[in-house]
Every structure is written in structure tokens, then in C-alpha cells.
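J.: Kindly return the folded structure for what I paste below:
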Amino acid sequence: MKLLIATTLIWSFSFSIIGNVISSAVDSWSLAFYRSLLGFIFFLPWIKKSKISKYQFKLMPIGALQIGLMYIFYLSAFNFTTVPRVLLFTTTTPLYIAIADSFVTKKFRSSIYFLAFFSMLGALLIRTTYFDQDDLVGFLFIQCANICFALGQILYKTHKMKNNDDTDIYSDFAFFFFGALLVSCGGLLISPYSLPLSLGIIDVIAILWLGIIATGLGYFMWNRGAVVVSSSTLAVTNNLVIPLGLFVEVLFFSNNAHLELLVIGTCIIIASIVSSLKIDTN
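T.: Now for the predicted structure:
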């Protein structure tokens, strides 16, 4: 659980950095490539040719789905809508995790759906706003991203629990990120934009943060944390980034927020996490 919370704190800055700091010269396809590439390079030194296993190769399609494909949808949404609305549109992730868990494990657990809806309610209370046609396009992109991320989390969790062998976990994530890198390379090939190579210092610093810290370290910690909690706890914890991300947006980028609703919604999300942890204990 500590790993999930630590990762959430890191990710709470990512939304605002993408929406407010990185210049328009860096398109979503290129940013997805840079983030996947830096994540792969971060773990590349741990690969040992003599210890490569089939288990590690199976991590590649999981990384391709959870990060590679998800990034293309997620980052494209910022071209159509604002940071607060992107955060709002991610509220459905717990529901997709519940559905993915039922699909992968072939078990229906009513508690995970109840807690997922409870967490979604808390997240929806935080932000009420009007939408236009561009926001609808952004919403659809984020829903595709949410589905990829949710299914990727459950697939990694079940794959790791079934194959909890002695492979080096750092080496594992080199394969995980290589799968993501393959998808982002494919995205570049069909992208109407060319890869920006001449970047300002602010863009470089932001991309390094997003690639090494938020992507490389962040997804390593998140997936490691996902293995040791229940799917219910994993589902509801996904929405904790929403109030924290909005807090960062308000604090550093002067966006308005309904503080009363922010507090109430945050309390509901935290209550859903605590309830899930108590159910796990019992």
C-alpha cells in the first residue's frame, strides 16, 4: 500500500506538467515515445542474457497495453480538454478494474463493484463542470486509456502472482517497458508529426521527470504495489490521484476548485480505500 501511495504522490504532478509546462512543440505521440524510451533505458542495465525467461517475454504485451497504448490515448486527450477535466474523466478507472478482474479471474465479487462505485462518487463530487464538443473527444480518449490501464494492471497482477519465481524484478521491467516502447514506436510511424529533437530546457527537464520518475520509477512502484493488495484496494486507490492532482493544479497553476467538494470527495475516496483494506484483513 505504501508503494501505491508514494506513486500517487509522484503522479499527482504529471497531469499539470503535461497540461501546463510542456510546450506545444512536443506532441502526444512524441511524448509517449520519450516516456517509454526513458522508462526502458532506466531498467536496461539490469537485463542479464543468461537469465531471460518466457515469463519476462510475456511481460512485453502487458507493458504494451498498460503503458504504450494507454499513453497514446491519454496524452492525446490533452489536445482536446483541460487538466482538471482529464482528471475528472479518469474517475471510471476503478469500474474498469472491477470488470477486468472479473474477466481475467472469472470470478464475480460484488464488493469490488460497490467500492469502485463509492470511489467514483467521491471523485465525481470533486469536480462539476460544463463540457463542450472537444471535451467529449477528450473524454473518449481518456476512457480508452482507462480501459488499457485497468486491464494492464490486472494482467500484471495475475501474471506475477501465478509466476512468482526468482526472476530479477528490475530486469522484468526492462521487458515491460520494451513492450511499451514498441507500441510508441509504431505510434510515431503513423503520427502526422515529426519527432521533436530540438527542445527547450524546460521541455527537457519535464520530459526527464515524466520519463524517468513518473514512468520508469512510477510504474515499477505501482505494479509492485498492485501485487500485494487486493483488486478492490487497487481499484479504489486509482482515484486517489484525482484530488491530489487537482490540489497541485490549484496550488501551482492558480486554477479554481470547489474546496468543500474537494475535501468531501477526498474523504469518500479515502473511506473507500480504508473499507477495502478492512475487508482484506477480515
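J.: drop to CA atoms for contacts and neighbour counts, all remaining ones
T.: Will do.
J.: so how far is residue 97 from residue 109?
T.: Counting by Cα to Cα, to the nearest Å, the gap between residue 109 and residue 97 amounts to 12 Å.
J.: ok, the two, which is more surrounded?
T.: Neighbour count, other Cα atoms under 10 Å: between residue 109 and residue 97, residue 97 has more, with 29 against 14.
J.: So that one sits against residue 235, correct?
T.: Yes. Counting by Cα atoms under 8 Å, residue 235 is a contact partner of residue 97 at 5.7 Å.
J.: Proceed likewise with the subsequent sequence, for comparison:
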Amino acid sequence: MSLLLIVSVLWALSFGLTAQVSGLGAPFVTAVRTLLAALVFLPFLNLKGMAPKRVAAFAAIGALQFGLMYLLYIASFRWLRASEVALFTIFTPLFVTLLGDLLERRSTGRVRLAVAVAVLGTGICVWPGLERTGLLCGFLLMQGANLCFALGQVLYRREAPATGRPDRELMGLLYLGAAALTMAVAAPWIQWHQVAALSLRQGAVLVYLGVVASGLGFFLFNAGARRTDLGTLAIFNNLKIPLAILASGLVFREAIDWPRLALGGVVIGFALALNGFSGGRP
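T.: As a prediction, this is how the structure comes out:
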């Protein structure tokens, strides 16, 4: 559980930082993040004795959990503020529990109730901005990203123990799958003169997002996911939200309606409690 807590702190600044480079385009930023993360763990990659089908399966999990997720996530910044992006990740733990229950053929009635309560809490937080153009599009992009991230977590948690390998030997394979997907998507859109014109600040932000937030962060998160139950994993998916919104308001000076956010947060917290009760079984 301590690993998941560390990651939540690491990710607190990533929403605001991602907003600062999202103008470079979701495909480019995603490709850089996943490629840097792959390079970090490439020295630890060990495929010896691993069946080709299993290699392909983990690469596919990485392409889903990191590659497609980031493409959708970064694209949402075109329509959403960083604090809104952070808030809309609220549904990830509900997806984690729902998908885990479906794969394990368990009852999901309480999860549906938790989803409804979380929708109410999110609505309280964003109701004044519902008339804003593009808000719905950004919201839907974020839910696609949440679903990809949740499914990747559940699949990795199910498949990794069977390999008998430590997480550091598997993460490079996941990142390579993500990098292959994102590089293929980004290649037709990359304008090299824009890449050459990157500022030092933009370069530093991309390195932090790729090496620390993505590389180290997802390694620790997936390692923690293997060592905890679904309910705890689901709840820790959302610990980053209050931290990220605080960072958006205090560090990046984004305008935030604190009373409304607090009220919505209380309702969302209740949804998390419901979700924890439904997903806390080992």
C-alpha cells in the first residue's frame, strides 16, 4: 500500500505539467512519455524463457494501459482544465472494481450504486461549467482513458504473478508495447521543426512526465497493484485527485470553486467508500 501512496504524491503535479505541454499534441507528448519510460526499464527487460504469446499479451496490456490511455488523456486537455481532468479520473476505481468483478464473476450491484453516487458528486463539482463548449467531449475522452487504465491494471494484476518474474523485468515490455502504439500514431503528425523548437522548460517537463510520472510512477503503481486487494487498489486510484486539484490551484494558480469542490468531494468520498466495500474482498 505504501507504493501506491508514493505514486499518488508523484502524480499530484503531473496534471498541471501535462497541461503546459498538451499544446504540442497528444500523439507527440504520448509518444515521448512512453518512449522515455521504455528506455528507463529496457536494461531490466528479461524475455528469456517467456512464451511468445505471453510476450505479446504483456505488450498489448501496455499498449492499452499506457499507450491508448495517454492518447485519450492528453487529448482531453484541449477541452478541460487540469483540475477537471484530475476530477474526471474519479471513475477509474469504479471501473477497476467493475472489471475485476466481471472477470471474477462476482456481484456488481453495489458498484453500480457507487457509480451513481460518483456521478452525482462529479456533477456537483462541474455543474456551473456544463454549458462550456467541449466539456462533454473532454469528459468522454477521460472516461475512455479511465477504462483503458483500469482494464490494464486488472489484466496485469491477473497475469503478472503467473510469470514468476519481478515487476522490473515486465515493465519494459509493457512500455515497449505502449511506445510502439503511440509512435505509430504520432509518426504522421510529428513536425520536426516544432520538435527542434522545444523550449528548455518544455523539454524538462517532458522528461519529468516520461521518466518520473510514467516510468517510475507506473512501475511502483503496478507493483503495488500486485500486492493489494481490488478495493484498496480502487481507492488509491483516486487519492491523486485531491492532491492534483490542490496542486492545480496552489501551484499552477488555476481558478477553483473550493466550496463546491469540497461538497462534491464529500459525495465522491462516499462513493469511494461504497466502492471499497464492494471491491475489498481478496
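J.: got the contact list for the nearest residue to residue 122 of the second structure once chain neighbours are set aside?
T.: When the adjacent residues along the chain are set aside, residue 122 of the second structure lies closest to residue 264, with 6.2 Å between them (Cα to Cα, 6 or more residues apart in numbering). Residue 264 of the second structure makes contact with 120, 121, 122, 123, 124, 125 under the criterion Cα atoms under 8 Å, 6 or more residues apart in numbering.
J.: can you rerun that using 10 Å?
T.: 118, 119, 120, 121, 122, 123, 124, 125, 126, 258, 270 (Cα atoms under 10 Å, 6 or more residues apart in numbering).
J.: Break down the second structure into its strands, ranges please.
T.: Ranges of strands within the second structure: none, based on DSSP state E.
J.: Which residue would you name as the spatial centre of it?
T.: Centroid check for the second structure by Cα atoms, centre = their mean gives residue 149 as the closest residue, at 5.5 Å.
J.: Counterpart of that one over in the first structure?
T.: Aligning on TM-score structural alignment places residue 149 of the second structure opposite residue 149 in the first structure.
J.: is it true that its match touches residue 95?
T.: No. The pair residue 149 of the first structure / residue 95 is not scored as a contact, 11.8 Å apart, by Cα atoms under 10 Å.
J.: Distance of residue 160 of the second structure relative to residue 68 of the second structure?
T.: 20 Å.
J.: Just want to know which of those two has more residues nearby.
T.: Neighbours were counted for residue 160 of the second structure and for residue 68 using other Cα under 10 Å; residue 68 has more, 21 against 18.
J.: Could you pull up the residues touching that one?
T.: 27, 30, 62, 144, 145, 148, 149, 178, 181, 182, 185.
J.: Redo those as JSON lines? Include distance to residue 216 of the second structure.
T.: JSON lines is the format used below for these (distance: Cα to Cα, whole Å):
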{"residue": "27", "distance to residue 216 of the second structure": "21"}
{"residue": "30", "distance to residue 216 of the second structure": "16"}
{"residue": "62", "distance to residue 216 of the second structure": "15"}
{"residue": "144", "distance to residue 216 of the second structure": "23"}
{"residue": "145", "distance to residue 216 of the second structure": "20"}
{"residue": "148", "distance to residue 216 of the second structure": "19"}
{"residue": "149", "distance to residue 216 of the second structure": "16"}
{"residue": "178", "distance to residue 216 of the second structure": "15"}
{"residue": "181", "distance to residue 216 of the second structure": "20"}
{"residue": "182", "distance to residue 216 of the second structure": "19"}
{"residue": "185", "distance to residue 216 of the second structure": "24"}
